[in-house]
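Visitor: sequence unknown, structure follows:
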């Protein structure tokens, strides 16, 4: 098999879900350095084995099948494709992006199809049942790269669970294209037998809520499957889903730390006793200032849209080396961006000079701390500049998380990916946006969101997210402890060039300004090596899960720069992100066993 490192046994996990046997996994196994490179190069021995991928970069197979089914019946399968969204407005944003980015294409072919519950299905539905809905943008197949950009950058696309729920409803004629809504009986499927078999196969292999089949659908947590099945059966219930969403919002607000069942946990004494809360210490802040989104990137996208619509049209600032799509959102969905990739005091000096000369900006986006270099921005100085020169500050707190750091006082808007440590199980996507009640923009943003906000987080995803996040507090403390041990282990080895971790960064003082008294330094770190050969030997011998994503309950490692910036390695290197960088999201494993795994991999590095 090409691409396998010499001296290692054949690793047959390439392309498997991470965690293993998980129908809605958000990571994929790339267990060797060369498998990561091969993925970026599009080599078949990797690409053809991939059962999944990170959901914004890899269209889940259940979503792809539903899109193909829609095009088969409502489009031209040989020349058209479809992108699927939870709302008509999301589809409109995709349609607009396709047209702006491809002005010379045949734009008249781009169209939106809305799928709604059939009349008989609405009438037969149980009270409070969730009914299937989605919108599809059908477009010429040659525009696929642009459509994929929109999907990746904005996080607007539907989840795999929603796809399965809606595909089942489409097959059973409980969901139809809106122009076909009538009181007539459901039509017989007139498609060819090969299509009919596809639908049956899809239901049998991926039907999470399809009666007894759900117990054998490959999910890694039988308790969660049983829990959802007992609560819902075949029908998603809006009342319980709403309780799950409220619990998630209260947990993000810091006003709920109980791990009791719903709805009891919503009335738990901890929500009434201020001395026992991990409260975000901002006057008048509440769960009403927390907004849920289907992905963290979707929260970032809508934060930018809200600021742009509520305040002014102007460039934004990306401060610090960013997660790749945040910069793309600022560049492609507005007047553009000013990029300060080093995220140091010199960058802030330059920004201040520009502002002093009269230049205006809409907002400054930063991460606290950054990914993958774990550098922390000087949020005190940024806040002072924002107050003086009238721009908004948006802080992505995904990596730090509010149990370790308190950054809300320095932000107008906080965003976070709930897919990461808040969930931990790597089987559901989610995001949040938080408004600071003390922000000068609070009133206009509240008004904008009262009119424009759509809750498009699929109800079943919300149930999993609530279930996963109940032990968030304990998990956060344990991964911080384990990560410090691994950081010390790497720092002690002579063949490791640099370890990036907030505790050991030259920006530690900026982190500590926001660190809570009992807060740690988080579960994410990275290391660079003196040579690519050293990095490859270490990575190939490291016995952890390996793939994209972070914040998992298990340790997961990735050659981050290779995966995120393979076509721009020289560009990334100028900001300190070298190609030999390996990123580690440390999990809940026994500390000594975890250290032994890292010691073993370090020992595999060739002697100098």
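Guide: Yes, it's here. Bear in mind the structure is a predicted one, so any value in this text is a computation, not a measurement. Numbers count the residues shown, from 1 in each chain.
Visitor: Going by C-alpha atoms from here, please, whenever you check contacts or count neighbours.
Guide: Noted.
Visitor: and residue 497, that's in a helix?
Guide: No: secondary structure of residue 497 (DSSP: H, G, I helix; E, B strand; the rest coil): strand, not part of a helix.
Visitor: State the distance from it to residue 583.
Guide: Using C-alpha to C-alpha, to the nearest Å, residue 497 is found at 14 Å from residue 583.
Visitor: try residue 380
Guide: 28 Å.
Visitor: of these two, who's got more company?
Guide: residue 583 (25 against 16; other C-alpha atoms under 10 Å).
Visitor: Tell me the helix or strand right after the helix or strand hosting that one.
Guide: If you go by DSSP states H and E, residue 583 is part of strand 582-585. Under the assignment DSSP H and E, the closest C-terminal helix or strand after strand 582-585 is helix 591-603.
Visitor: also this one, for the comparison:
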């Protein structure tokens, strides 16, 4: 029995569905080319992660809008609400960010587009109240790269399902000065699917909690839904800037978003990207120095555990510092997931990419923000978040998300088991000097294991928590990494937490142009990240064994 995916061609959507959020990039060479932006690789893509590669339906709708509504050459980006479109305009014209390359405000326009009596692609009770409205931002072609960067780093663009729906009524599109309320926003107030998702998340956040009992439980009204995980992060940061407008500190986020986060999300960020004890010592000294001068920070962001090195920072210590110095602690638990870890004992705010394990089928983007009612800033944060909140999770995506997440715990259990089985096989090689395996990064192994375990939920008859679906293997040489990746018979592409196994040489694809920066933050270019799926664990394990055997054959051929 084999997974038989090595022959899957470059650029093929994975999974093979209309709204897939990953894409097959089958070889090490292809991944490097993708990271560099090589034209021949980019032109071969028929799909991609929607924030990085704009979905074909969104592209088609954008072209139709450009043809209909632009009198001169230019580009259009489409958003589900006017605030997101305005934020994109502010980014494009910002001289603080783009210096001399910034364009004038007069060259950028925002307008609403309505289609006729569109029906959602997934039918549900009741008729949608009126036409669909989306917002377009039009700008010169010279700013296309900058606009795409905003789309990628904020995750606020329209959904592929919304675009698909609009294309059904593309002939009825018209530019309007006074748009009506778009149907899916109005539906969000009455359609039960949103309440169902929020209630499910609230239940999972409180299920089998760790540590001492909490005074107050998370309610569905404490959960806010967004059209992507990055949109959830973006809106929380915007809310924090509105609330306090102070410095934000990032601890243990050593990945590509930190490079542009300062420019996109607002001023004044400080990074401790490895999150080691020594860095937290430095951070505490920094906090004390600021306090002595009468100043403070607004928030600290952490992951549990981190992507892609699966490291868990000392969240308990950071919580104590939050209480002492009066800042908010935001934790992204996407990698650990609602199933395995409970971060409400430390976090004021929990952000999650629902696109990953919660959804589980790699066919939509969604995100959530959960506010913890047990900390002192809860009331102020909830008031501030609600003031500007718009539910932009498209109704069709919400309905699909609710369906997909029904078996979340069942899927999480299987992926926990498969990943642990494979890591148990690989880990001994990391301590063997004769092996090409340099390290295996996984919450069960390494220096931060006890910190992760302190956040694990209690075991119940329903579910036994584990270490998640993700692990990262580091090899001694590029040759060994390449041999392992090219021989690994699984799907090759971005994203994680899907029902299918996905592998990616993380630095080669994500940080190809920033390798020195990545290395300075502990990310070697020899790492291969693997997210296991729901395939038979013995089949996946055998594929890993075969790939590992090929990697070992490179021993002594070339030094890194």
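Guide: It's in. These numbers come from a predicted model, not from an experiment.
Visitor: So after superposing, what's the score?
Guide: Here the superposed chains carry a TM-score of 0.88, computed using TM-score structural alignment, normalised by the length of the second structure; 523 aligned residues with a C-alpha RMSD of 2.6 Å.
Visitor: Now do the strand holding residue 583 of the first structure: everything it contacts.
Guide: Contact with strand 582-585 of the first structure is made by 372, 483, 523-528, 535, 539, 550-552, 555-561, as judged by C-alpha atoms under 8 Å, 6 or more residues apart in numbering.
Visitor: what range in the second structure matches that strand?
Guide: In the comparison with the second structure, strand 582-585 of the first structure aligns to the range 528-531 (TM-score structural alignment).
Visitor: average distance between the matching stretch and the first structure?
Guide: Taken over the aligned residues, the distance from stretch 528-531 of the second structure to the first structure averages 0.3 Å (mean C-alpha distance after the TM-score superposition for the first structure).
Visitor: same question, stretch 414-424 of the second structure
Guide: Relative to the first structure, stretch 414-424 of the second structure is 0.8 Å off (mean C-alpha distance after the TM-score superposition for the first structure).
Visitor: In the first structure, what stretch matches that stretch?
Guide: Stretch 414-424 of the second structure lines up with residues 478-488 of the first structure when matched by TM-score structural alignment.
Visitor: Mind listing what's buried along that stretch?
Guide: Buried residues in stretch 478-488 of the first structure, counted by 16 or more other C-alpha atoms under 10 Å: 478-487.
Visitor: Next: stretch 445-457 of the second structure.
Guide: For stretch 445-457 of the second structure, by 16+ other C-alpha under 10 Å, it's 445, 448-449, 451-453, 455-457.
Visitor: which stretches of the stretch 101-250 of the first structure form strands?
Guide: 111-117, 134-140, 175-177 (DSSP state E, counting those that start in this stretch).
Visitor: which other residues reach the shortest one?
Guide: In this case it means strand 175-177 of the first structure. 113-118, 121, 132-133, 166, 169-170.
Visitor: Now the aligned residue in the first structure for residue 279 of the second structure. Nearest residue, chain neighbours left out?
Guide: In the first structure, the residue paired with residue 279 of the second structure is residue 347, using TM-score structural alignment. What sits nearest to residue 347 of the first structure in space, not counting adjacent residues and going by C-alpha to C-alpha, 6 or more residues apart in numbering, is residue 340, at 6.0 Å.
Visitor: Please give me every residue in contact with that neighbour.
Guide: 317-321, 347.
Visitor: Would you mind checking which of those is nearest to residue 138 of the first structure?
Guide: Minimum separation from residue 138 of the first structure among the contacts of residue 340 of the first structure (C-alpha to C-alpha) is found for residue 318, which lies at 33.0 Å.
Visitor: So that closest one: helix, strand or coil?
Guide: Classified using three-state DSSP, residue 318 of the first structure is strand.
Visitor: And for it, the neighbour number?
Guide: 23.
Visitor: again, but for residue 312 of the second structure
Guide: Going by other C-alpha under 10 Å, the residues that sit close to residue 312 of the second structure add up to 28.
Visitor: The first structure: which residue goes with that one?
Guide: So residue 312 of the second structure corresponds to residue 376, using TM-score structural alignment.
Visitor: And residue 109 of the first structure, what's its match in the second structure?
Guide: In the second structure, residue 109 of the first structure lands on residue 107 (TM-score structural alignment).
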